[in-house]
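1. For reference, the sequence and a predicted model appear below.
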Amino acid sequence: MLLRWLLASACLCLIRIAGADSLYEPSDPILQLELDTFDAAVYNSKKAHFVEFYSSWCGACIGYAPTYKQFAKQIASWKPFVEVVAVNCADDKNMPLCRDHSISGFPTVKYFKPRSTSKNDGVVYRGNKYELDKVERDIATFVHDDYKQMNHELLPMFEPVDNSKTLADMWNTAGPANFLGVMVQENPASIAWALAMNFHNDRNIRVVLARPQHPEVSKQLGHDANNRFMLFHRGESTPVWTSPSDAKWTDIHDKVMEFVTHVAAPPKGEKTPAVEPQAPAPAAEIDMSQYRVELADMKSTISYMLFQEIARQQVVEGEDLAGLKSWIHAVSKYAPTTTPIRRLLYRMDQWLQNQGPSMSYEDWTRKLEEVHTDLGNPLPREIEWVACKGSKPHFRGYTCGVWVLAHAMAAEAYKQEANNATFKPVEEFLDPFYHFVVKFLSCEWCAKNFRKEAVNFKMKEVATREQLVMWLWRVHNFVNKRLSGYHSDDPKFPKRQFPPPVLCSQCYTPDGAFDEEEVLKFLVRYFSDIRQDSVQAPPEYKVNEYKDGKLQAVGARHLNPKFAVHAEKVSNLEEAEERLRKEIDASPQRQWRDIEGYENLSTSGRTQFYFIWLMVIGIVIVFAYCKYRRNRSKFWKTFYYHNDFKLCPWSSDSTGRKYAA
């Protein structure tokens, strides 16, 4: 048992989840950290850190990546104050880091103050992370508040000028700068703080904060002064530019840069050159490989779900634990996969049902590793996609696999529950799937949208197995339509309505609408035909479908061996193995083998084993010594006549001088 545990631990050290490429390039002004670099970079640092925890397969993270890149570029000049950071939680080695920071969904953004010392100093940013102007002003406020609490040496740059200071006094603090910016704002003066950090190292401009009551402000702007910015050029008493009161800090920044860098805006009357119209690009040919139902994809999906998604939670309890129990039970019952994987799911289901009221990730991982090793590691630990493989590592992948698994399970439930009049699709399938997506699918945006779709498509009203299959199909097509053209949409495999006519022409009516009766037949048949050999294509043959003597469709069928998913119930296999194990353990032969196999003995058993062998060796030595003593007087006589010596006594035939054997 100890040897098995050591081997399993050694194998785990070599495991690495593939396909965890970053969404960010080295050229982006974003510091990319990992488990072994995070603590040294973030903790005990003089600057604050704004950290995005993301997953490279998550559609919401893919969609947010351009926004986060733009955000990092806009505050690149704030680097002495704030570092923009990203951590890819899809990388297996970063999972402990993301779990320690209680990342329950992606993308999650946290702010770490200067001189942070532990994960407890990280604060989740609750604002709208897509509204960059607000995010940047919030960060400026965080930095100001932290500097004030720390009494930081740079705190004076955030403080307003005294009302007694004149414009000349302000210029005296500007050094050799040619421009002076005065931001008029009451607390919280987030725009002024953002501009102060942005131009801190710019020798050509000095930015100060003033209150609306300042005499110089009243002189220049009157009573309508709050949230306005004045830009002065050296030697001039009136501003060269004044901002409107509703200007964003980035608008002010861009206008200031025009003056500071002497880059003027283009004349209003200048016309942009005409652009010749381009011919529309030809429609891309559909790659049919994306529609195959592959066993390898479902195995990778189940593996990632068990080893990553569920294990990501520090503690699972209450409704979350109840939802997890129902989902694992549904997967163990309906997932069309190999017998060893079904046995693994069955054992995890049996174990999980007895857990409560809470379960830690250590308990889950320990049991999962134990069962996985005992069954010969039936799940792949290096995640690879076949039909769900995208043109880039962050496209498709896991979310594609989740949909394929759900459709295949629905088709299996449709067949398995054909004669079950008490089958309740919501309680036994859709509710568990809903809880898994909402609570354990780490794509926070996906979970939020699925909540809406469950309500809009009336999930609770599904009453039959036919409605179960069709409900998933409708929702999936709606999601494909919503995400078509979005950042997460793979340009090589654009999202389309399923099934396309080339895959099922009979699924469409003459006017182009779906024939739902034919769609149902197609879905059950299609998601039951699972390819097992992803390396070499199995032999296939063509099938022509006719209606009223006319050819309707041409399809391909594979000669790969069928699963017979529930040809033999996993529960029967498990019960038979348990009976056999008990019989072997109780047999005398098994007990004798345990004694012989001293490597498997306990310390006391080994002591007894060694003692018995020492006794045997001692008896042999005593016997040999006694024989020697008995024949010692005859030694020289034997040596003289025969030049031979034997321990056996002389025979009774003394004349022949023969020895007894």
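-> That came in fine, so what should we check first?

2. hey, let's count contacts and neighbours off CA atoms from now on
-> OK.

3. Residue 497 - nearest residue in space that isn't next to it in sequence?
-> Leaving out its chain neighbours, the residue that sits closest to residue 497 by CA to CA, 6 or more residues apart in numbering is residue 477, at 5.5 Å.

4. Residue 229 touches residue 182, doesn't it?
-> Yes: proximity of residue 229 to residue 182 meets the contact threshold set by CA atoms under 8 Å, at 5.7 Å.

5. In terms of neighbours, single out the busier of those two.
-> In this comparison of residue 229 against residue 182, neighbours counted by other CA atoms under 10 Å, the higher total goes to residue 229 at 28 against 25.

6. What residue, apart from its backbone neighbours, is nearest that one spatially?
-> The shortest distance from residue 229 to any residue that is not its chain neighbour, by CA to CA, 6+ apart, is 4.5 Å, and that residue is residue 183.

7. likewise residue 158?
-> Counting by CA to CA, 6+ apart, residue 193 is the residue found nearest to residue 158 once chain neighbours are left out, at 5.9 Å.

8. tell me the contacts of the one you found?
-> Counting by CA atoms under 8 Å, 6 or more residues apart in numbering, residue 193 makes contact with 137, 140-141, 144, 158.

9. What is the nearest of these to residue 329?
-> The shortest approach to residue 329 among the contacts of residue 193 belongs to residue 137, at 47.7 Å (CA to CA).

10. second one coming, line it up with the first:
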Amino acid sequence: METVALQCVAYVVLFHGVLGGVITGDDALYTSDDKVTILNVTNFKPTVSISSNAWVVEFYSSWCGFCKRFSPTWKDFAADINAWEGVISVGVVDCADDNNNPLCREYEIMRYPTLRMFSAFHSGKLGIELQKDSIDEMRHGVLGFLEKEQMEGRGSPWPNLNPYRSSDLKNLWKDASPEVVYVIIIFEEPESYIGREIILDLHKIKGIQVRRATTHNEALSRLLGVAFYPCLSVVKRDLNSFNLKLVDNTRKSFREQIVSFLESVGIADVNVVKSVSHTGVLIEKVEISSDRMADSAVAGTNLQQPKVYYQDLLGAFAYSLQHEIPLHHHITGQALGALQNYVKVLRKYFPLDHAGNIFAEKLQDWVIVKNDNIQGKTFEDQVKILLVESKFKLPVLQNWKGCRGSKPHFRGYPCSLWQMFHTLTVNSVLINSHNLHELKPLEVLEAMLGYVTHFFGCEDCAAHFKQMAADTLHLDVHTPDDSILWLWRTHNKANKRLKGDITEDPKHPKTQFPSRNACPACSDSKGVWNEEEVLRYLKRFYARNNINYSETTKEDSKEITEFVSDDVERRKLGWDFSIADISLCVVLYISSAAILILVYIKFVLSNRYKKKSYVFDLLGKV
């Protein structure tokens, strides 16, 4: 049995490695080569909370479609301000990693991606949110934050970002180190960011100090002969000065002109300037757009799959209860109402076994009586308690089957969530088929909408789903069957928008569901849907009796197949034995039975023989 146990452990490890969705190496959204610091629950506080420089951190989820689309921009942004290291650093935290759950909950991260700016030695404060925008706008937001930090007395070791307001050139040298040979003054309009950008771009170069002055300092402008703005003035230690010629009013032009000057005077470390990366890449403003910013996470699945796998449904069920909901620091008001509706729908329509139904009922009873506030950590702890009480098991790692992508960051949870939503709508109708007049057509859809609104992590994805619901939900859904078709139309619209998107798995392209191969009667040769046939197909496809409990794919090895099959059968039986254990018991049982039969036969024959002998003896005496 010890050997069997060790083999099982090995299979579990192999199973998680192949199917578990652990994102490493080239599969990760970020690596250390991206000029970002990879942060987690272990190193976040030692790295960020007690740092002498400021931080700007992206909290993201590796499954979030918009996070995938946003990651190239964040990488470019990190490269763009890489020269500002020592003043502000750029980091990332993957909240999809269960180990980071406490960290993301502590900092109240409920939507992805969330950008937060942290002061030096911020001591656990939640930080200030930075808007997701173009690289230029995010850089300007960071500059405003840093300048405010200095004005409030923090960041004293940093280069001075405040405008020089004196007209006395001698004051320029009061704070300059002895190695400074030149002070470069950037004259600009008050609303310009170029001066602050150049100060930080060049702050590591020894031998110079960069300051900024605005048009309000007219006395200094006259003293240095500045007749137009913007302008570059160079002041030497002997207080002699001259102006440098600018090609245009851009950060790049300022930097190139200063570099050219430093090279001409032989200033050391000028290569530091050349390493400054400014991509100049702009991204679209982050907003909901009907033709582009689709809900890439909630719509992140290719529906052309032959089966609905219980493994995927249970993965979505588990992830929402164990990860997304517990991330909330406090669940109250509308969010609490949404949670109550969500657990009610799961209890009524999710295809659970006996132990699962006990768990769902206990969870529903616990949540329903809460009429004020639930802490996310309390919810997480209660789920663990109820799992033990009900003897129901939820997967810790979501080992996707039909929703498995070609790489771990493709598909996965978003795909499984769609599958679960479809299954709930279909089974709500099938379960109530004999009393549909009592079924509220919007019961399941409104519970889904509440969950997406308050708990689904991808902020832009949730906003898109809410917009689709606001546009058509109450107009199109009047009967229980309408709820099935509304979700189907919504999903197909999302897949159509996302076809060819960066979030699309190249090996699982977005298509319209069902295909003509899967359901020839559902559409004609021109792609026109026959919704009556579609409805019939969806009821068959997502029905409880059509769910596939197989946990393996053809490409999986024979060992994993046997291990997973044993696990599925064990769940069906409700025992804690594997098929191998049961087979062994059967063999022992049959062997024992055969031995007992042989013993019985021998005993009977022996008794008969003895009885006959006794009779003959008795007759002989007579």
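-> Looks like it came in fine. Just so you know, these numbers come straight off a predicted model, no measurement behind them.

11. Now the TM-score, please.
-> Structural agreement between the two chains, given as a TM-score (TM-score structural alignment, normalised by the length of structure 2), stands at 0.72; 494 aligned residues with a CA RMSD of 3.5 Å.

12. Structure 2: which residue goes with the residue nearest to residue 229 of structure 1?
-> Matched by TM-score structural alignment, residue 183 of structure 1 corresponds to residue 186 in structure 2.

13. what helix or strand is that match on?
-> Under the assignment given by DSSP states H and E, the secondary-structure element containing residue 186 of structure 2 is strand 182-188.

14. so how much does that strand differ from structure 1 once superposed?
-> With the two structures superposed, strand 182-188 of structure 2 lies on average 4.6 Å from its match in structure 1, counting by mean CA distance after the TM-score superposition for structure 1.

15. Okay, angle between the helix or strand just after that strand and strand 182-188 too, please.
-> Tracing the chain past strand 182-188 of structure 2, the next element assigned as helix or strand by DSSP H and E is helix 194-201. For helix 194-201 of structure 2 and strand 182-188, the angle between their directions (axes from the mean of the first three to the mean of the last three CA atoms, to 10 degrees) works out to 150 degrees.

16. so what secondary structure elements neighbour whatever helix or strand comes next after helix 194-201 of structure 2?
-> Taking DSSP H and E as the definition, the helix or strand that follows helix 194-201 of structure 2 towards the C-terminus is strand 208-214. Using 3 or more CA pairs under 8 Å, 6 or more residues apart in numbering; DSSP states H and E as the contact criterion, the elements in contact with strand 208-214 of structure 2 are strand 182-188, helix 194-201.

17. Does the residue nearest to residue 497 of structure 1 touch residue 499 like I think?
-> No: with contacts defined as CA under 8 Å, residue 477 of structure 1 does not count as touching residue 499, sitting 9.3 Å away.

18. Do you have the helices of the stretch 551-661 of structure 1 handy? List them.
-> 570-586, 588-596, 603-631, 635-642 (DSSP state H, counting those that start in this stretch).

19. I'd like these written out as JSON lines, with distance to residue 346 of structure 1 and mean neighbour count added.
-> Below are the helices of the stretch 551-661 of structure 1 laid out as JSON lines (distance: least, CA to CA, whole Å; neighbours: other CA atoms under 10 Å):
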{"stretch": "helix 570-586", "distance to residue 346 of structure 1": "7", "mean neighbour count": "12"}
{"stretch": "helix 588-596", "distance to residue 346 of structure 1": "28", "mean neighbour count": "12"}
{"stretch": "helix 603-631", "distance to residue 346 of structure 1": "36", "mean neighbour count": "12"}
{"stretch": "helix 635-642", "distance to residue 346 of structure 1": "76", "mean neighbour count": "12"}
